[in-house]
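# build me a model:
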Amino acid sequence: MNERLTAVREWMLKNGFFGLVVPRADEFQGEYVAPSAERLAWLTGFTGSAGEAVIFLDRAFLFVDGRYTLQAQKETDEKQITVIQTPDGQAADWLFAALPQGAVIGYNSWLYTPSKVNKMKAAGGKNSAVFTPVPVDPIDLLWQDRPLNGGGWAVALPKRFTGLDSTSKIADITAALGIDQDDALLLTNPESVMWILNVRGNDIPYIPLVQSFGILYKSGTFQWFVDTNKITDSVRKQLSPLVETVPMSAFAQVLDVLAAQHAKVCLDTTNCSAWAYDRLTDGGAVVHDKEDPCLIRKACKNITERNGAV
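Below is the predicted model of the structure:
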């Protein structure tokens, strides 16, 4: 791990960063991440499910909650990394408040929610510290044996298991969009995308997800941003005719179009990346921060789902 910390610090020094924050997170803001997203473990050796590292040019800290204090101490090099326990396993405000005047701290904006970024900026503001997204995550550059994104093909669930077809779910959510006069709903939680499309996958161990995003428009059409290689012809046939599968590589471009149109976009910022939020707002979109409307509907099981659970 010493070599990895050294390599990251060399990148920081070359690019003008005093510090770098590294959470255990991915672009989908879920509790579980794919092996290819285990950046915190690669850098520090810590393999717990929650934690955050703060790497300075001369020091390094790993923040964990009470579940992982002993594990973190065993898995990391105490000469290189100081383990600190906090209630939420995130970097404490006092650390950012003690930064040198004008220090520049980098973060991967795909891995943080807007509220977390704002919290870090507020803590470091006392010393005029600057928190800025890195142009590219240095860990992604340095991780030579990084696992490929896993997962197999997507699987469509028939109505006899779900009780409602995807078209009915899309119509229901679209009606809610009309009440609030939003132009589009951005779904960044793959669980919600799976629910509305009646699809499952295996991108994450033990969780039946296809890692993906979705945009539902007020017209009732739905764009599914996904690795299209995972979508078989049989799944395409079972998708609602309202659904268009779009390569994940087009996601940024579509957000830019919404922004240029000054669209009103409904978005749950509690599980949205700062990258997506900034992409919309910086480009001119009006973001309405609201709870993901799929969550309550997914929680309220219909009769078919209740019978299937018995």
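# okay, CA-based contacts and neighbour counts for the rest of this
Will do.
# residues touching residue 216, list them.
170, 174, 184-187, 222-223 (C-alpha atoms under 8 Å, 6 or more residues apart in numbering).
# how about a cut-off of 6 Å?
Taking C-alpha atoms under 6 Å, 6 or more residues apart in numbering, we find residue 216 in contact with 184-185, 222.
# what's the answer for residue 258, then?
Residues counted as contacts of residue 258 (C-alpha under 6 Å, 6+ apart): none.
# enumerate the positions of the helix or strand that contains it that are buried.
Assigning secondary structure by DSSP states H and E places residue 258 in helix 251-260. Neighbour counts using 16 or more other C-alpha atoms under 10 Å place 251, 255-256, 258-259 of helix 251-260 among the buried residues.
# as a check, name the ranges of all helices in the stretch 101-250 of the chain.
For the stretch 101-250 of the chain, the helices defined by DSSP state H, counting those that start in this stretch cover 114-124, 138-142, 159-162, 166-180, 190-197, 233-238.
# starting at the chain centroid, how far to the helix holding residue 258?
18 Å (C-alpha atoms, centre = their mean, to the nearest Å).
# and the contacts of the helix or strand following it?
Moving toward the C-terminus from helix 251-260, the next helix or strand (DSSP H and E) is strand 264-267. Outside of strand 264-267, the residues within contact range by C-alpha under 6 Å, 6+ apart are 182-186, 286-290.
# mind redoing it with 10 Å?
177, 180-188, 215-217, 255, 258-259, 276-277, 280-281, 284-293 (C-alpha atoms under 10 Å, 6 or more residues apart in numbering).
# mind giving me the ChimeraX select for these, buried ones only?
Buried subset of the contacts of strand 264-267, written as a ChimeraX selection, criterion 16+ other C-alpha under 10 Å:
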select :177,182,183,184,185,186,187,188,215,216,217,255,258,259,276,277,280,281,284,285,286,287,292,293
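# quick check: closest non-adjacent residue to residue 84.
residue 63 (4.9 Å; C-alpha to C-alpha, 6 or more residues apart in numbering).
# another sequence for comparison is provided below:
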Amino acid sequence: MTETLAPARPAATAHEARLAALRNELAARGLDGFVIPISDEHMSEYVGAYAQRLHWLTGFGGSAGSAAVLADKAAMFVDGRYTIQVREQVDGRLFEYQSVPATSATAWLADNAGAGAKIGFDPWLHGKPWADATAAVLKAKGAQLVPVESNPIDAIWADQPAPSPAPALVQSTQLAGQPSEAKRSAVAEWLSAKGLDAAVISALDSVAWLLNIRGADVDRTPVALSFVLAHADGTAELFIAEEKVTPELRAHLGNAVTIRPREMFVPQLQALAGKKVAVDPERTVQAVFAALAGAGASVAELTDPTVLPKAVKNSAEQAGQRASQARDGAAVAKFLHWLSIEAPKGGQDELSAAAQLRAFRDETGVLRDLSFDTISAAGPNGAQCHYKVSEETNRAIDPASVYLVDSGGQYADGTTDITRTVWIATPDGLSEPTAEHKDRFTRVLKGHIALGTALFPKGTVGAQLDTLARMHLWAAGLDYAHGTGHGVGSFLSVHEGPQRIAKPQAGQAGTSTELMPGMILSNEPGYYKEGEYGIRIENLVLVEARDVPGQEGEYFGFENLTWVPIDRTLVDTALLTRDELKWWDEYHARVEALLAPQLQSAALAWLKEACAPLSRG
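You can find the predicted model right below:
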């Protein structure tokens, strides 16, 4: 009789071993589950390497998502931007794929955690609204949400990076447009008007804006890991690691800002007993609320008082943005010229293209960093809205295909963000996009133009404008699963609130924020065909006042900030109206005028051809 051998079990993957280790750690702590967000102690969208716990555990590299782990099952939660990416990066044998907002970690736990279950969470990584809502839902199911004193992933992550030791940097008043003293004074007036003693400022970009400082603690976002307590007398306390403090920083902050070690933050919160303290529940972790409540402080849940003034750029910041856009636009134009020559030959891939684009930005001599990881997406990878190229996913840029590149730079005078979608020709130059390619691209273009040329009254919010960018896609039964516009910082975060242009969605802030002159937003409609290609056209725009003959009340429009050619090869001119053709020609005339002085020889010749008037012929 022949013995039948059982098939060999595949070797455990690194993420399988990490998940098992986490479950062992939870069991040792008497916990039945744990929730892992992408976050840090400041509720940041982009986090330092030390806080990349979700990526370490699951392999997911997106910027938004979470996981929930129980003893016998686990799940990943992402929105429509990451539907494809999560399946490529996270092992479906280990984690169920769950779609937000159709469900959430809270709802999943309520359905899957048994009565009496203790579900752990790190109060330094979650906001109070989430903690309160989740605790209530679990309580109704007979389970319990339990704050942990230390993160269990940190206990099993043997080679976890340390937080960045980079020094904090001074942002000059010339670039900031307003001294820190004036900003602190405005916050003090706000506090006094509300009868409050202090405000907790914990969002990293808010700290940076308020004190006119920057840093290098988070890749792609020039911030320093720190907290601020702002007081009603105009003074402030900065909590920051001592190795980050330089003589220049001390001199810049002066006597009105007390610099304390970062570890003194909680003791100082506890010293606010009997004080009235403003805390933003959207931007502050649960641990801060717990510390204040435990000390007997009176907490007023109010929006961070720096958020709106930070979003409304002053004249110096606007000038800096225009300068950085002109500089960055020339770098992107050089890249597109290079791509038009090299990609048709073959031999280029997503990584080599991203590296070349970075090189052109570096040639400016003033690039501080990228503003986010470049989305260099060839063919089907372009169908992932927030694709992130890696050695494992790197794809050749093939001739006769669509290539999407979404990128940006961080300069001391501004933050840029631009997307261009181009047709990669064949060496003979005879290849043509399909009729579908042109139709989809032109519908995206029409939406981009409609939003960029919108005229709207004071009081308009982003959700009211979103339809303009989608209507031509909707007319063909098409849509895209991401917002149309996000705010952008001034040498700060490339995603800055509170303003946003998107479909109104429950629990999603920003779309109901009034658009005001000085706010910068992206204009980026798109279309994505899974497994084939992606299309997106993105410029940055500045809200500005407009004069309209016979107007009743105040009206606003958008000043375009991004000046780089749009690929004419993908345009179906028959779908464009006379006004849209006029927009195209005027836009590209401005592109040529702005960029031509920065380009030479072959790149200049390419620019002139790319900016030639677009005709129906």
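# ok so, going back, could you dump the buried residues of helix 251-260 of structure 1 into a markdown table and include distance to residue 131 of structure 1?
Listed next are these as a markdown table, based on distance: C-alpha to C-alpha, whole Å:
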| residue | distance to residue 131 of structure 1 |
| --- | --- |
| 251 | 25 |
| 255 | 23 |
| 256 | 23 |
| 258 | 26 |
| 259 | 24 |
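# just the contacts of strand 264-267 of structure 1: which are in strands?
184-187, 215-217, 286-289 (DSSP state E).
# how long is stretch 222-233 of structure 2 end to end?
With C-alpha to C-alpha, to the nearest Å applied, stretch 222-233 of structure 2 spans 28 Å between its terminal residues.
# where does that stretch end up in structure 1?
Here stretch 222-233 of structure 2 aligns to structure 1 at residues 208-219, judged by TM-score structural alignment.
# now that stretch, how far from the centre of its chain.
The answer for stretch 208-219 of structure 1 is 14 Å, by C-alpha atoms, centre = their mean.
# could you do stretch 230-243 of structure 1 as well?
Distance, centroid of stretch 230-243 of structure 1 to centroid of chain: 25 Å (C-alpha atoms, centre = their mean).
# list the buried residues for that stretch?
231, 236, 238-240, 243.
# as a markdown table, the residues you listed with distance to residue 28 of structure 1 would be great.
Formatted as a markdown table, those follow (distance: C-alpha to C-alpha, whole Å):
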| residue | distance to residue 28 of structure 1 |
| --- | --- |
| 231 | 19 |
| 236 | 23 |
| 238 | 25 |
| 239 | 22 |
| 240 | 24 |
| 243 | 21 |
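# grab the longest helix from structure 2 for me.
The longest helix of structure 2 (DSSP state H) is helix 315-342.
# same list (the ones in strands among the contacts of strand 264-267 of structure 1) but as CSV, adding distance to residue 93 of structure 1.
Below are these laid out as CSV (distance: C-alpha to C-alpha, whole Å):
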residue, distance to residue 93 of structure 1
184, 35
185, 33
186, 31
187, 30
215, 35
216, 37
217, 39
286, 30
287, 27
288, 28
289, 25
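# out of the helices of the stretch 101-250 of structure 1, which is closest to residue 263 of structure 1?
Smallest distance to residue 263 of structure 1 across the helices of the stretch 101-250 of structure 1 (C-alpha to C-alpha): 12.7 Å, for helix 166-180.
# now the angle from the closest one to helix 190-197?
110 degrees (axes from the mean of the first three to the mean of the last three C-alpha atoms, to 10 degrees).
# where does helix 166-180 of structure 1 end up in structure 2?
Taking TM-score structural alignment, helix 166-180 of structure 1 hits residues 180-194 over in structure 2.
# cool, stretch 12-20 of structure 1 as well?
Counting by TM-score structural alignment, stretch 12-20 of structure 1 sits on residues 26-34 of structure 2.
# ok, and for that stretch, which residues are buried?
26, 31-34.
# what's the answer for stretch 203-216 of structure 1, then?
203-204, 208-216.
# out of these, who's nearest residue 157 of structure 1?
Once C-alpha to C-alpha is applied, the member of those that ends up nearest residue 157 of structure 1 is residue 208, at 11.6 Å.
# residue contacts, that closest one?
151, 154-155, 190-191, 194, 199-202.
# mind putting those residues in CSV, neighbour count and distance to residue 266 of structure 1 included?
As requested, the contacts of residue 208 of structure 1 are arranged in CSV below (neighbours: other C-alpha atoms under 10 Å; distance: C-alpha to C-alpha, whole Å):
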residue, neighbour count, distance to residue 266 of structure 1
151, 17, 29
154, 24, 27
155, 21, 28
190, 20, 16
191, 23, 17
194, 23, 18
199, 21, 23
200, 21, 24
201, 18, 26
202, 17, 28
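# which of the residues you listed map to contacts in structure 2?
Retained contacts for the contacts of residue 208 of structure 1 in structure 2, judged by both residues aligned by TM-score structural alignment, their matches' C-alpha atoms under 10 Å, are 154-155, 190-191, 194, 199-202.
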